[in-house]
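**Student:** next comes the sequence, and after it the predicted model I'd like to discuss.
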Amino acid sequence: MSTPLPSSSHLVLIPSYNSGAKVYETVTQARAQWNPVWVVVDGSTDGTTAVLQDMAAQDAGLRVIALPHNQGKGAAVLHGLDRAAQQGFTHALCMDSDGQHPAHLIPSFMQCSQATPAAMVLGVPVFDASAPALRVKGRKISNWWANLETLWAGIGDSLYGFRVYPVEPLRAVMQSQRWMRRFDFDPEAAVRLCWRGVPPINLPAPVKYLQAHEGGVSHFNYRRDNLLLSWMHFRLMVGFVLRLPVLIAGKLGRSNARGA
């Protein structure tokens, strides 16, 4: 198999926290599709950091950034984005480390981003029988709120973390406030980027929910994380109301431009 040529603009960014051995498979599959791949280890205590660093020592296309303690997915992503911006990267494809996301689609998502660099490319999950019904139904609520908060700007799925973001707009959004550091990162990123005029492009992407015997690891806590999402949507609705005149004007302007 040929090694992908390095990109100077687009990188794969994988935040990882206690994902177990599945992270090695995820990183290997991502590297087979793209160069470079960065892993931000978010204070993992499962022994994976040392192994990932050994992998990086033998692979110039792989970089491992180890944070001293767990800060949350969004915080880990922001740390990686800051480093990426310093090195001139303009876009980052974020994916989870637990094997749920389709590494084989990295090239097609990157190609879409390269063709439309002003946009964010959002994965829309295609579920199979392994998907828990409660989570499939529950995300519809978050999706409805996210689309209301953006006047139906076209967010196909607010929670799926397989996405290509433009680096600078996302950094600006995150540095302007203290939220988006944990499980609230993905939906709030999509909404706030829409508010900044970053259009979403939706592409279907399968998602796998792995069982424990398959190496699956989940840190999702129904009570804690649903409370976090509820607080997030309350904050976003306040921001939505304050921005409503601007959002309406922008939507009317786009409609008039299409009709001209």
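**Tutor:** Sure, I can see it.
**Student:** going forward, measure contacts and count neighbours with C-alpha atoms only.
**Tutor:** OK.
**Student:** mind listing the strands for the stretch 51-200 of the chain?
**Tutor:** 62-67, 91-94, 120-126, 163-166, 200-206 (DSSP state E, counting those that start in this stretch).
**Student:** compute the inter-axis angle for the last one and strand 120-126.
**Tutor:** Taking axes from the mean of the first three to the mean of the last three CA atoms, to 10 degrees, strand 200-206 and strand 120-126 form an angle of 30 degrees between their directions.
**Student:** what helices and strands are in contact with strand 200-206?
**Tutor:** On a contact count with 3 or more CA pairs under 8 Å, 6 or more residues apart in numbering; DSSP states H and E, strand 200-206 meets strand 120-126.
**Student:** show me what counts as buried in the strand it packs on.
**Tutor:** 120-125 (16 or more other CA atoms under 10 Å).
**Student:** got the strands of the stretch 51-200 of the chain as JSON lines, with distance to residue 9 columns?
**Tutor:** Shown next, in JSON lines, are these (distance: least, CA to CA, whole Å):
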{"stretch": "strand 62-67", "distance to residue 9": "15"}
{"stretch": "strand 91-94", "distance to residue 9": "6"}
{"stretch": "strand 120-126", "distance to residue 9": "14"}
{"stretch": "strand 163-166", "distance to residue 9": "10"}
{"stretch": "strand 200-206", "distance to residue 9": "19"}
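**Student:** here comes the other one, which I'd like you to weigh against the first:
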Amino acid sequence: MTSHQVTRPKSAPLPSPVEAPTATHLVLIPSYNPGPKVFETVRAARHQWMPVWVVVDGSTDGSTDGLRRMAEEDPGLRVIVLPQNSGKGAAVLHGIEQAAKQGFTHVLTMDSDGQHPAELIPDFMAASAAQPDTMVLGLPVFDASAPALRVRGRKLSNWWANLETLWMGIGDSLFGFRVYPIAPLAQVMHGQRWMRRFDFDPEAVVRMAWLGVRPVNLPAPVKYFRVDEGGVSHFNYARDNLLLTWMHTRLFCGFLVRLPMLLARRFRSSRR
């Protein structure tokens, strides 16, 4: 949506945001041409957590100006603007690099289009704080709004992700509502040139599992909005499924190389 300019209604104030910042965990929202739902998403996230960062990934729909105005009114919100669209993974990488410089150790990532449950941010952050060496993954709970083709299709990606990690317990490889420890995420992203676009979420969990970062799965409802409800989707079935196929081909080759290590780890774990 490049021609329609998205503006935030001046009459929509921030709803009683959390005022006490945390020094370790932040909410990171990558955003590219998200439509008006982005303002609801950011307000809802700030209502639950502080700080919240939005990384604008070269948006051209006018949402950047509205987000900047929100940040001017809210010290708990930071907006980082990238000059051109580079993909979700690239936006997250830029955000975690900046977060690490400020001493943060964990980020909760969520989409900017309103699909993810902001009300569960405190629960996911608490689970991460209780087990900081894990990655806390959202396990999507779909309702009738979810496209059946996408619900069925993700089962294949989940099967491959679990095979590639020797069934370490990845509940869902594609759902982007999750808490990552920053150091291992940055390590796997700096280690290769992939994970910059739609392939970010599934490849991140597989590669972090290879490092020994254990997944913790928590259920989370997901909502798909129609166009008339303000929903925006950049998913392209042909392009993105080809990208996932190439990603799993690469990961499977990496899995074969790491299979002795994964088997040894599984053996040690079973003996404890």
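**Tutor:** Thanks, I have it. Computed from a predicted structure; not experimentally measured.
**Student:** picking that back up, of all the strands of the stretch 51-200 of structure 1, which lies closest to residue 106 of structure 1?
**Tutor:** strand 91-94 (7.8 Å; CA to CA).
**Student:** which one in structure 1 is aligned with residue 151 of structure 2?
**Tutor:** Aligned counterpart of residue 151 of structure 2 in structure 1: residue 136 (TM-score structural alignment).
**Student:** repeat for residue 201 of structure 2
**Tutor:** Aligned partner of residue 201 of structure 2 by TM-score structural alignment: residue 186.
**Student:** please tell me how far the nearest residue to residue 70 of structure 1 once chain neighbours are set aside sits from residue 184 of structure 1.
**Tutor:** Closest residue to residue 70 of structure 1 apart from its sequence neighbours, by CA to CA, 6 or more residues apart in numbering: residue 43 at 4.3 Å. Distance, residue 43 of structure 1 to residue 184 of structure 1, by CA to CA, to the nearest Å: 19 Å.
**Student:** please apply the same query to residue 3 of structure 1.
**Tutor:** Distance from residue 3 of structure 1 to residue 184 of structure 1, by CA to CA: 35 Å.
**Student:** more neighbours, those two?
**Tutor:** residue 184 (22 against 11; other CA atoms under 10 Å).
**Student:** OK, contacts around the closest residue to the more buried one other than its chain neighbours?
**Tutor:** Closest residue in space to residue 184 of structure 1, ignoring its immediate chain neighbours: residue 229 at 6.0 Å, by CA to CA, 6+ apart. Going by CA atoms under 8 Å, 6 or more residues apart in numbering, residue 229 of structure 1 touches 142, 183-184.
**Student:** switch to 10 Å and redo it
**Tutor:** 142, 183-185, 187-188, 235 (CA atoms under 10 Å, 6 or more residues apart in numbering).
**Student:** so where does whatever residue of structure 2 lines up with it fall, helix or strand?
**Tutor:** Here residue 229 of structure 1 is matched to residue 244 in structure 2, going by TM-score structural alignment. Element membership for residue 244 of structure 2 (DSSP states H and E) is helix 237-271.
**Student:** for that helix, give me the average deviation versus structure 1.
**Tutor:** Helix 237-271 of structure 2: mean distance to aligned residues in structure 1 after superposition is 0.2 Å, counting by mean CA distance after the TM-score superposition for structure 1.
**Student:** leaving out sequence neighbours, find the closest residue to the aligned residue in structure 1 for residue 114 of structure 2.
**Tutor:** Superposed on structure 1 with TM-score structural alignment, residue 114 of structure 2 falls opposite residue 99. Leaving aside its sequence neighbours, residue 99 of structure 1 sits nearest to residue 26 (CA to CA, 6+ apart; 5.5 Å).
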